[in-house]
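[1] Dropping a prediction and its sequence here:
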Amino acid sequence: MQIVSAYVYGGRLLSVDEIKGNWLTHINYAFAVIRDGEIVHLFNQENLNVLKKVKRLYPHIKLIISVGGWGADGFSDAAFTESGRMKFAKTVAHFIKENDFDGVDLDWEYPSSDMAGIKARKEDKENFTLILREIRKALKELELEKQRPLLLTIAAGAEPWYLDGVDLKDIEPILDYMNLMTYDFYNGWSKKTGHHTNLFTPAHRPEDNSIDKAVKLFTDQGFPKHKLAIGAGFYGRGLRSVKATGNDILYADGSENFDVGYSTLVKDYIHKNGFKRYWDDSAKAPYLYDGDVFITYDDEESIFLKGQYVAKEQLGG
């Protein structure tokens, strides 16, 4: 079975009706955080009850608690000592048991790196492996009690620098699968237009990243394809004050970044208010432009092609 997973953000009160469980195999509930070395859920507690109801409606779904996210601190400290790793793993297992989840996803952005403004140490590389081992140990003990397997996954950066901060060969046997963050290739602070979640590297920009390039990066290092799940962006990355024409829209200069959710894209941007949809066939990626504002995003066509790619390459999802 291939993974069809969705990150469900808990920053507002969720409802059962909005979660299309028949379309999914896994739900990553995002995000819990780390406080004093323990996993903590800071959102509305009712969301946990909503997810339990979703699980009853769709018993095939695996509920996974995602810990961390961009700018979420606490990982380096929790992983730094043996006692800290044991403490954290124990609280992860407790959360899974108390809330009837099926696993945990560590979204440490990123081991050995302070680019997100979090604490980082050179020891993170080794300690990341050690804390994953401790979590796996705690999950195995809980599996005996619950009589069912529990999942341990991570979200991983899709660029070569990510591999400098982790021991990929050491962590691979510990993980059930890895969520490759194959989005934000052109991120929220770039002052040039470009694709943020393109399937292939653009023919005219061979130095650019892509999903295909990221998959090859990890598989060339020995990571098995069936344990890789690629990502799609249900949001767009925008840039204002872009002055370009014809084939020069991509990689043109702009001055103000913004994000926009897909529902808003459909409502206000795609084929609306002067925006024209363009298609980069080499990258298999759409973009919008109205003469001033540029938006890179995923739509039905690009996501369909990603699904075909997953099947063809026999990826995890």
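    Happy to help now that I have it. Please read all numbers here as calculations on a predicted model, not as lab measurements.
[2] make it CA atoms for all contacts and neighbour counts henceforth
    Will do.
[3] contact partners of whichever strand or helix holds N49?
    Per DSSP states H and E: N49 is located in helix 46-57. Contact with helix 46-57 is made by 10, 13-16, 19, 21, 61-63, 99-100, as judged by C-alpha atoms under 8 Å, 6 or more residues apart in numbering.
[4] Now, of those, which are buried?
    For the contacts of helix 46-57, a burial check counting by 16 or more other C-alpha atoms under 10 Å picks out 10, 14, 16, 19, 21, 61-63, 100.
[5] Quick check: Y186 is in a strand.
    No. Looking at Y186 with DSSP: H, G, I helix; E, B strand; the rest coil, it is coil, so not inside a strand.
[6] Can you get me a residue count around it?
    Using other C-alpha atoms under 10 Å, Y186 has 20 neighbouring residues.
[7] ok, now E18?
    Residues lying near E18 (other C-alpha under 10 Å) number 7.
[8] for the one 5 residues further on, same thing?
    By other C-alpha under 10 Å, 11 other residues sit near W23.
[9] Packing partners of the helix or strand that the helix holding N49 is followed by?
    Downstream of helix 46-57, the next assigned helix or strand under DSSP H and E is strand 62-68. Contacts defined by 3 or more C-alpha pairs under 8 Å, 6 or more residues apart in numbering; DSSP states H and E place strand 62-68 against strand 26-35, helix 46-57, strand 103-107.
[10] Adding mean neighbour count as columns, could you present the ones you listed in JSON lines?
    Formatted as JSON lines, the helices and strands packed on strand 62-68 follow (neighbours: other C-alpha atoms under 10 Å):
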{"stretch": "strand 26-35", "mean neighbour count": "20"}
{"stretch": "helix 46-57", "mean neighbour count": "17"}
{"stretch": "strand 103-107", "mean neighbour count": "23"}
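[11] just so I know, which of these lies nearest G231?
    Nearest to G231, of all the helices and strands packed on strand 62-68, is strand 26-35, at 12.5 Å by C-alpha to C-alpha.
[12] Mind giving me the packing neighbours of the closest one?
    Using 3+ C-alpha pairs under 8 Å, 6+ apart, strand 26-35 is in contact with strand 5-9, strand 38-40, strand 62-68.
[13] hmm, who's touching stretch 11-30?
    With C-alpha under 8 Å, 6+ apart as the criterion, stretch 11-30 contacts 3-10, 43-44, 46-47, 50-51, 53-54, 57-58, 60-67, 69, 105.
[14] Comparison target below:
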Amino acid sequence: MKASSIKNLLPAFIAALFSCIPGLLKAQQKAKPEKLIVAYVTSWSAVVPDPAYVTHINYAFGHVNDAFDGIRIDNPQRLKNLARLKSKKDGLKVLISIGGWGSGRFSEMAATESTRNKFAEDCLRVLKEFNLDGIDIDWEYPTSNAAKISSSADDTKNYTLLMNTIRTKIGTAKLLTLASVADAKYIDFRAIEPIVDFVNIMTYDIARPPSHHAGLYRSGYTSGVTADEAVTAHVGAGMPVNKLVLGIPFYGHGVKGIPDFIDYRDIVKLKGFKKQWDEKAMVPFLVNSEGEYVCTYEDERSIAIKCKYMLNRGMLGAMYWEYSGDTDEGHLRKAVFSGINNR
């Protein structure tokens, strides 16, 4: 080709190249991984979650059955109803969470290859029967009997074996997730990292008044770990930050006339208390007329800050316990949605 011909074609080539750039940028935006919003929805509540504000619903709870070889589901009809929400939102995932505080028989089930296999086979059955997208294991906690459940020194090792068995049985197309205590104890995260999709860190219930139960950073009202320290602990234990989901409570803890467990919907109705803000921990709290710290909780402001923290740290998303603790208007779930999506 003559030099003059190349010169004539050059402007057209440049124009074509620039015309592709918007499409390439759009493709890059589409390829950007979606941030998750995981809502725990309980069997004992009646509220139907709005799928517009969540990406994943974790149904609480299923349990290890009395024979240690399968799953017992609380209120199975409600689980079926929740699975139908997938028809209202493309991409919505519904999982069953197995366990919860005080839910036992994990230690016995995980202790033998036979019962692990049978349990994993039942996980697959439940996924098919209820049209679910995954299994969330909420064993609180391997090697611990703090919740008055059976435990063994071999639980951590057996937990790893159990998760491997479940993954083998359900395949890679289904999700396998877990709930983890804030300080990252009890589980061998390096061993399970290759086989789990993500970890929901329970960055709440860390303390009671006069301390924060879900403070983001350390302050004079910190007793135990902070949410920031919890994330760091999980990374140090071997779980990549982009597989971590930050837990947010839709409830608080109270003393001196306020219930130990109190939903946010009821906190906002309290009278005779003054709201305070901890500039270091980045969370609110209530004091009574004597100035005593009497309630620890989250609000829209603290949630917005937590979501920004999550995005800046490169985490996968946010999780909250639990959906029905919010107001009817959805102040907290909307705050999570807006914070995660930078709105």
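    Okay, I see it. For clarity, every value in this text was computed on a predicted model and none was experimentally measured.
[15] hang on, the earlier thing: from the helices and strands packed on strand 26-35 of the first structure, pick the one with the highest average neighbour count.
    strand 62-68 (a mean of 24; mean count of other C-alpha atoms under 10 Å).
[16] give me the stretch of the second structure that it matches.
    Aligning strand 62-68 of the first structure against the second structure (TM-score structural alignment) gives residues 93-99.
[17] The matching stretch vs the first structure - mean distance after superposition?
    Comparison of stretch 93-99 of the second structure with the first structure after fitting gives an average deviation of 0.4 Å (mean C-alpha distance after the TM-score superposition for the first structure).
[18] quick one: Y269 of the first structure from L239 of the first structure, how far?
    Distance, Y269 of the first structure to L239 of the first structure, using C-alpha to C-alpha, to the nearest Å: 13 Å.
[19] Of those two, which one has the most company?
    Counted by other C-alpha under 10 Å, Y269 of the first structure and L239 do not tie: L239 has more neighbours, with 27 against 20.
[20] Could you find the counterpart of the more buried one in the second structure?
    So, by TM-score structural alignment, L239 of the first structure is matched to V255.
[21] what do you get for H41 of the first structure?
    H41 of the first structure maps onto I73 in the second structure, with residues paired by TM-score structural alignment.
[22] Then T129 of the first structure?
    Per TM-score structural alignment, the equivalent position to T129 of the first structure in the second structure is T160.
[23] Where does the helix or strand containing A27 of the second structure end up in the first structure?
    For A27 of the second structure, the element it lies in under DSSP H and E is helix 3-31. With TM-score structural alignment applied, helix 3-31 of the second structure matches no range in the first structure.
[24] Identify each buried residue in that helix, please.
    Across helix 3-31 of the second structure, burial judged by 16+ other C-alpha under 10 Å covers no residue at all.
[25] ranges for the strands of the second structure?
    36-42, 56-64, 71-73, 93-99, 134-138, 175-181, 198-202, 244-249, 251-254, 262-263, 274-278, 283-287, 293-296, 317-321 (DSSP state E).
[26] Using TSV, please lay out those together with distance to K169 of the second structure.
    Shown next, in TSV, are the strands of the second structure (distance: least, C-alpha to C-alpha, whole Å):
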stretch	distance to K169 of the second structure
strand 36-42	24
strand 56-64	17
strand 71-73	15
strand 93-99	16
strand 134-138	11
strand 175-181	11
strand 198-202	18
strand 244-249	24
strand 251-254	36
strand 262-263	38
strand 274-278	47
strand 283-287	42
strand 293-296	42
strand 317-321	26
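[27] right, and those - which one's nearest R105 of the second structure?
    strand 56-64 (5.9 Å).
[28] what sits against the closest residue to the match of H41 of the first structure other than its chain neighbours?
    Nearest-residue entry for I73 of the second structure: G62, 4.3 Å, with adjacent residues in sequence omitted and distances by C-alpha to C-alpha, 6 or more residues apart in numbering. G62 of the second structure is in contact with 71-74, 96-99, counting by C-alpha under 8 Å, 6+ apart.
[29] rerun at 10 Å
    Listed by C-alpha atoms under 10 Å, 6 or more residues apart in numbering, the contact partners of G62 of the second structure are 43, 70-76, 96-100, 103, 135-138.
[30] Kindly report the same for D167 of the first structure.
    By C-alpha under 10 Å, 6+ apart, the neighbours of D167 of the first structure are 125-129.
[31] make it 8 Å
    By C-alpha under 8 Å, 6+ apart, the contact list for D167 of the first structure reads 125-126, 129.
[32] Can you tell me what it aligns to in the second structure?
    Using TM-score structural alignment, D167 of the first structure pairs with D188 in the second structure.
[33] how near is that match to Y159 of the second structure?
    On the measure of C-alpha to C-alpha, D188 of the second structure and Y159 of the second structure end up 8 Å apart.
[34] Equivalent analysis for E140 of the second structure, please.
    From E140 of the second structure to Y159 of the second structure the distance is 11 Å (C-alpha to C-alpha).
[35] Map the residue nearest to I73 of the second structure across to the first structure for me.
    By TM-score structural alignment, G62 of the second structure lines up with A32.
[36] Adding distance to M86 of the first structure, write the contacts of helix 46-57 of the first structure out as a markdown table.
    Rendered in a markdown table, the data for these read as follows (distance: C-alpha to C-alpha, whole Å):
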| residue | distance to M86 of the first structure |
| --- | --- |
| G10 | 27 |
| L13 | 32 |
| L14 | 32 |
| S15 | 34 |
| V16 | 34 |
| I19 | 34 |
| G21 | 34 |
| I61 | 28 |
| K62 | 25 |
| L63 | 23 |
| N99 | 20 |
| D100 | 21 |
